[in-house]
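Q: I'd like to go over a predicted model; first the sequence, then the structure.
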Amino acid sequence: MGDEEVLARRFEEHRGQLRAVAYRMLGSLPEAEDAVQETWLKLTRTDPDAVRNLGAWLTTVTGRVCLDLLRARKARREEPMDDTFVPDPVIRPLTRTDPEQEVLQADSVGLALLVVLETLQPDERLAFVLHDLFAVPFDDIAPIVERTPAATRQLAGRARRRVQGATPSADVDLGRQKEVLDAFLAASRGGDFEALVAVLHPDVVLRVDAGALVRDTAASKVVQGAKTVAAQALTFAQYARYARLVLVNGTVGLANAPEGRPLSVMGVTVADGRITHMYILADPERLEHLDLAGVLGD
């Protein structure tokens, strides 16, 4: 086995974590893959014998690559998106029922957290993601953000307070989540307005991202209140019969692909038996990157 093949095999052992880091940093599945690939290229240009801890080295390099991407977004004033932005969801078949096992999945970070991360400054996001989510020491993060370890700790602390203050509480039991989504689907398919209102929290927030091409139209929106959101759900009741339960970022959600054509993916936050937050991605361009047919078995 050649040296390059050995190096590639060692890299593959860490790919899952690197993809998880990049996804949390960028909220975009294609960009996360690009960042991991860039990390691999940087590794091939480095003397591996000089790297004492390959996993730690790869994680920090991936973080640096993602930080550069986030800074470039900010410079172009393309990101963060407005209030309607929904990060790329990770879709899996609804085959596992043990929530503890789902939490162990590298990409099971909730959409609610990703939405909050989008509001952070790039340096804050890096410090929080690497330290709080992947236990990277501040001494290793500091050189990336060009700050002292103490200042880097402050960055992470500031980010942590914003995350804790904005991330909604959620029921992690997949069985209870499924009961709520089943009730939501039944009410939608039956056109039952009162049943829809009953399954929604009075202050439920619906966020719909229809994509950059139609972001200035009514298709992308933020709507609040059970009756208002229920009315919106009934507007699309004709498509509810195509919706299927799936795992969206580790929690029960819905994927909608009538006649095999990806239409939308919805992630939700469930608390106390009702839906408190709904995140719908209906961007045709980004939906093309999701393997909905494979997940739905179509």
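A: Here it is on my side, so go on. Numbering: from 1, shown residues only.
Q: going forward, measure contacts and count neighbours with C-alpha atoms only.
A: Fine.
Q: and residue 202, helix, strand or coil?
A: strand (DSSP: H, G, I helix; E, B strand; the rest coil).
Q: With residue 279 instead?
A: strand.
Q: For it, give me its contacts.
A: Counting by Cα atoms under 8 Å, 6 or more residues apart in numbering, residue 279 touches 86, 111, 206-208, 266-268.
Q: run the last query once more with 6 Å
A: Contacts for residue 279 (Cα atoms under 6 Å, 6 or more residues apart in numbering) come out as 207, 266-267.
Q: burial of the nearest residue to residue 178 once chain neighbours are set aside, as a residue count?
A: Spatially, and ignoring its direct neighbours in sequence, residue 178 is nearest to residue 252 (6.1 Å; Cα to Cα, 6 or more residues apart in numbering). The local packing of residue 252 (other Cα atoms under 10 Å) involves 30 other residues.
Q: also this one, for the comparison:
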Amino acid sequence: MDIGIGLPNTVPATEPARLLDWARQAEGAGFSTLGTIGRLVYQGYEELIALSAAAAVTSRIRLTTSVLLAPLHTNAALLAKQAASLERISGGRFVLGVGLGGRDDDFAASGLSTKGRGRRFEEQLQEMKQVWAGEERGFAGGIGPRPVRDGGPELILGGGTEASFRRVAELGDGWIMGGGSPDMFAQAAAGVDAAWRDAGRSGTPRKLSLAYFGLGPNARAQADGYLLDYYGFLGDVAGQIAGSAAVTPDMVKSYVAAFEAGGCDELIFVPTGSGPEQVELLAEAIA
């Protein structure tokens, strides 16, 4: 199983230089990917821009939106162009992870309704794949640039419902769980695999998951301070999410073992702080 690390793009007060140093550190430490989480109404950096900056200071590590809230991007052709641009600029390292999103304030701020977002999401995915395939749209031809990877950037879809699993099988290359226990992952992954087989797809979908972490002397306070704020709109559930964060090396190791046993192909540890020691501490914990 590959082990990735999140870029602290949503951690408040993270300075731009810290993002770039974090990306360099993560690549030097051997992590498989730099992930980002997405939200509009919060103090954080937009994912595609943050990963573009990371692409400029790295050369090997994958760059994954884990996930970007696609329905907020109503111009699917433009989103396809942005994704293809980042994928080509990074030499094919970009992985587009997308999900529906569920926060009313993000949609309200975008002038959108949450109703019908599943249908709009599928239409977006179909249009983006047509753009990446080079479909002509006007006198000048198709919408470029042409992606490095045939068919466009690797497309990973989030969601935990049967409809989400069907979308993965019909339109995606893989699936990602945005949060939850290893047991929850294994159960949902079985549903993804079943939908994949039912759709007549060959091989198996790539399956990813996220897990929050914070390490060091003040790990618990750091995790609580960030996650209780970030997920405050969920009420008591925010405390459960904060409590699940890996705040010791033993917790990190147990998550790695359990997710790997559950069939996870890549586990991305999302930071709850942006201190310069966090990358090194996580690398030591999984060594």
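A: Perfect, thanks for sending it. Since this is a predicted model, take the numbers as computed values, not measurements.
Q: Once they're superposed, tell me the TM-score.
A: After superposition, the two chains reach a TM-score (TM-score structural alignment, normalised by the length of the second structure) of 0.29; 141 aligned residues with a Cα RMSD of 6.1 Å.
Q: Closest to residue 285 of the first structure out of the contacts of residue 279 of the first structure?
A: The nearest member of those to residue 285 of the first structure, counting by Cα to Cα, is residue 266 at 16.0 Å.
Q: Can you give me the distance of the closest one to residue 139 of the first structure?
A: According to Cα to Cα, to the nearest Å, residue 266 of the first structure and residue 139 of the first structure sit 39 Å apart.
Q: likewise residue 68 of the first structure?
A: 19 Å.
Q: now do residue 178 of the first structure
A: From residue 178 of the first structure to residue 139 of the first structure the distance is 43 Å (Cα to Cα).
Q: Likewise for residue 285 of the first structure?
A: Residue 285 of the first structure is 40 Å from residue 139 of the first structure, by Cα to Cα.
Q: What ranges does the stretch 151-287 of the second structure have for its strands?
A: Secondary structure of the stretch 151-287 of the second structure (DSSP state E, counting those that start in this stretch): strands at 154-158, 174-177, 206-213, 266-271.
Q: Mind jotting down where the helices sit in the stretch 101-250 of the first structure?
A: With helices called from DSSP state H, counting those that start in this stretch, the stretch 101-250 of the first structure shows them at 111-117, 122-128, 138-145, 149-166, 174-190, 193-199, 226-235, 237-240.
Q: Ok, which of these comes nearest residue 93 of the first structure?
A: helix 174-190 (13.0 Å).
Q: and the angle for the closest one with helix 226-235?
A: Angle between the axes of helix 174-190 of the first structure and helix 226-235 is 60 degrees (criterion: axes from the mean of the first three to the mean of the last three Cα atoms, to 10 degrees).
Q: got the contact list for helix 174-190 of the first structure?
A: Helix 174-190 of the first structure is touched from outside by 99, 195-196, 237, 240, 252, with contacts defined as Cα under 6 Å, 6+ apart.
Q: got the buried residues for that helix?
A: By neighbour count with 16 or more other Cα atoms under 10 Å, helix 174-190 of the first structure contains the buried residues 174, 176-178, 180-190.
Q: what's the answer for stretch 164-183 of the second structure, then?
A: Those would be 164-178, 182, for stretch 164-183 of the second structure by 16+ other Cα under 10 Å.
Q: same deal with stretch 223-243 of the second structure?
A: 223-224, 226-228, 230, 238-239, 241-243.
Q: now the helices for the stretch 51-200 of the second structure?
A: Going by DSSP H, counting those that start in this stretch, the stretch 51-200 of the second structure shows helices at 76-89, 104-109, 117-132, 162-171, 182-198.
Q: if you compare the helices of the stretch 101-250 of the first structure, which one is most tucked away?
A: A comparison of the helices of the stretch 101-250 of the first structure by mean neighbour count, using mean count of other Cα atoms under 10 Å, puts helix 122-128 on top with a mean of 26.
Q: tell me what it is packed against?
A: Counting contacts by 3 or more Cα pairs under 6 Å, 6 or more residues apart in numbering; DSSP states H and E, helix 122-128 of the first structure packs against helix 149-166.
Q: outside of the helix it packs on, which residues touch it?
A: 124, 127-128, 138-139, 142.
Q: repeat that with 8 Å
A: 113, 116-117, 120, 123-125, 127-128, 131-132, 138-139, 141-142, 145.
Q: Contacts for the strand or helix carrying residue 42 of the first structure, please.
A: Applying DSSP states H and E as the criterion places residue 42 of the first structure in helix 29-44. The contact list for helix 29-44 of the first structure (Cα under 8 Å, 6+ apart) reads 11, 15, 18-19, 22-23, 26, 58, 61-62, 65-66, 88, 289.
Q: of all those, which comes closest to residue 231 of the first structure?
A: Closest to residue 231 of the first structure, out of all of the contacts of helix 29-44 of the first structure and judged by Cα to Cα, is residue 88, at 25.5 Å.
Q: Can I get the helices of the stretch 51-200 of the second structure in a markdown table including distance to residue 36 of the second structure?
A: Formatted as a markdown table, the helices of the stretch 51-200 of the second structure follow (distance: least, Cα to Cα, whole Å):
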| stretch | distance to residue 36 of the second structure |
| --- | --- |
| helix 76-89 | 14 |
| helix 104-109 | 17 |
| helix 117-132 | 20 |
| helix 162-171 | 20 |
| helix 182-198 | 19 |
